[in-house]
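J.: just coords:
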C-alpha cells in the first residue's frame, strides 16, 4: 500500500470530507479501528514479536503483514486522515497510544503468533477506556 492524498483517493473511491471530520478525536479513531476489526471477527491476524524487548528505533519500524495495524492502514479514511504506513511507530502516533497500550494490542506475548480480529478489537477498546489486563479483555470480549 502506498500513501495517497484525499484528492488521489477521490479519483478511485467515494471519500467524504465529513467522514474525516467525524474521526477528529483519538477515541473516534480507536472506535473505528475496533469496528474495522469486528467486520470480520474471526479473521486471523499476525502479531508482532517482542515489541517490549526492541530498541525504540527498531520498535518504531516493526510491522507484520496482516496485523491489526494493517487492517487500520487498509482503511481509506484513515489514510486520508494521514496514516502513512502499517508500522508500530505509525500506529502509536496516529492512534495516540502509549507503548504499553499498543503492546497490549499487537504483541505476540499475549496470544502467540496469531490472533483473531475479535480479540484485537477488544484490546483496542481496552486501550480506549484506559483499562488493560485480563479483566478488561474479558469485559470487552463479552460486551462487544
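T.: Alright, I've got the coordinates. On a predicted model such as this, the values are computed, not experimentally measured, just so you know.
J.: From now on I want contacts and neighbour counts done on CA atoms only, so please keep to that.
T.: Noted.
J.: The closest residue to residue 95 other than its chain neighbours and residue 127: what is the separation?
T.: Nearest non-adjacent residue to residue 95, counting by Cα to Cα, 6 or more residues apart in numbering: residue 26, 5.9 Å away. According to Cα to Cα, to the nearest Å, residue 26 stands 11 Å off from residue 127.
J.: who's more crowded, those two?
T.: Neighbours per residue, other Cα atoms under 10 Å: of residue 26 and residue 127, the larger number sits with residue 127, 22 against 13.
J.: which SS state does that one fall under?
T.: helix (DSSP: H, G, I helix; E, B strand; the rest coil).
J.: for this structure, what spans make up the helices?
T.: 6-12, 17-21, 26-38, 56-61, 68-73, 76-80, 88-95, 99-106, 117-129, 134-143 (DSSP state H).
J.: out of those, nearest to residue 48?
T.: helix 99-106 (5.8 Å; Cα to Cα).
J.: Now do the buried residues in the closest one.
T.: Burial within helix 99-106, assessed by neighbour count using 16 or more other Cα atoms under 10 Å, is assigned to 99, 101-106.
J.: now these as TSV including distance to residue 72?
T.: TSV is the format used below for those (distance: Cα to Cα, whole Å):
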residue	distance to residue 72
99	17
101	16
102	13
103	16
104	16
105	13
106	12
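J.: Out of those, flag the one nearest to residue 17.
T.: Distances from residue 17 to the buried residues of helix 99-106, taken by Cα to Cα, are shortest for residue 102, at 28.0 Å.
J.: try this one next to it:
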C-alpha cells in the first residue's frame, strides 16, 4: 500500500470526513438531500409513475434511473449512514417520511416525466416544514 497525503488523495478522489456525519437527525438528512439536489438545480430528474396507484409491495421496490432518490443514493455520506438503494421504500425508511410526502417529491402526476432538481429540493424541504393540517387532511382522504 502506497502512502499518500490528503492533498494527493484530493487530486484523485472526493474525500469527505465521515465523523461529522456519524449520525444525522431526520431533519438533517432531509436538509442534506435538498442541498444535494440544489448543487445542480437545473439537472433534469426522472419521476416515478403512479406511485399512488401501486400496491405497497410494488411501491416499495419502485425506482427510476436519475430520480431525486438516485441523487440521494449517489451521496457517499448517505450510503455510510445506511441508505441501501434508490428505491421508493428505502427512501421512505431512511428519510422517515410518509407515503404522501414521498409521493409529492417523486411522482410524475405533479410535473410529468421529468423535473428540475431545484423543484425536487423545494418538495424535499416541504417534508420538514410541511403543513401538518394539510398532511392530516390528505391521509383522511386517502383512506
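T.: Structure received. Quick caveat, the model's predicted, so the values are computed rather than measured.
J.: Next, format the helices of the first structure as a markdown table and append distance to residue 46 of the first structure.
T.: Below are the helices of the first structure laid out as a markdown table (distance: least, Cα to Cα, whole Å):
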| stretch | distance to residue 46 of the first structure |
| --- | --- |
| helix 6-12 | 27 |
| helix 17-21 | 28 |
| helix 26-38 | 13 |
| helix 56-61 | 16 |
| helix 68-73 | 7 |
| helix 76-80 | 20 |
| helix 88-95 | 13 |
| helix 99-106 | 8 |
| helix 117-129 | 10 |
| helix 134-143 | 18 |
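J.: Any idea which of the ones you listed gets closest to residue 44 of the first structure?
T.: Evaluated with Cα to Cα, the helices of the first structure place helix 117-129 nearest to residue 44 of the first structure, the distance being 6.4 Å.
J.: Tell me the residues of the second structure aligned with that closest one.
T.: Mapping helix 117-129 of the first structure onto the second structure (TM-score structural alignment) gives residues 117-129.
J.: mean shift between that stretch and the first structure?
T.: For stretch 117-129 of the second structure, the mean deviation from the first structure after alignment is 0.4 Å (mean Cα distance after the TM-score superposition for the first structure).
J.: For the closest residue in space to residue 38 of the second structure that isn't next to it in sequence, the count of nearby residues, please.
T.: Nearest residue to residue 38 of the second structure in three dimensions, chain neighbours excluded: residue 118, at 5.5 Å (Cα to Cα, 6+ apart). By the criterion of other Cα under 10 Å, residue 118 of the second structure has 21 neighbours.
J.: surely residue 118 of the second structure meets residue 36?
T.: No: using Cα atoms under 8 Å, residue 118 of the second structure is not in contact with residue 36, being 9.8 Å away.
J.: shared neighbours of these two, which are they?
T.: Residues touching both residue 118 of the second structure and residue 36 by Cα atoms under 8 Å, 6 or more residues apart in numbering: none at all.
J.: ok, and what's touching stretch 36-53 of the first structure?
T.: By Cα under 8 Å, 6+ apart, the surrounding residues in contact with stretch 36-53 of the first structure are 59, 62-68, 71-72, 103, 106-109, 111-121.
J.: can we see that at 6 Å?
T.: Outside stretch 36-53 of the first structure, the residues that touch it by Cα atoms under 6 Å, 6 or more residues apart in numbering are 59, 64, 66-67, 106-108, 113-118, 121.
J.: now stretch 88-105 of the first structure
T.: Counting by Cα under 6 Å, 6+ apart, 26, 60, 62, 120, 123, 127 sit against stretch 88-105 of the first structure.
J.: between these, which is nearest residue 137 of the first structure?
T.: residue 123 (6.2 Å).
J.: Leaving out sequence neighbours, find the closest residue to the closest one.
T.: Nearest to residue 123 of the first structure is residue 105, by Cα to Cα, 6+ apart, at 5.2 Å.
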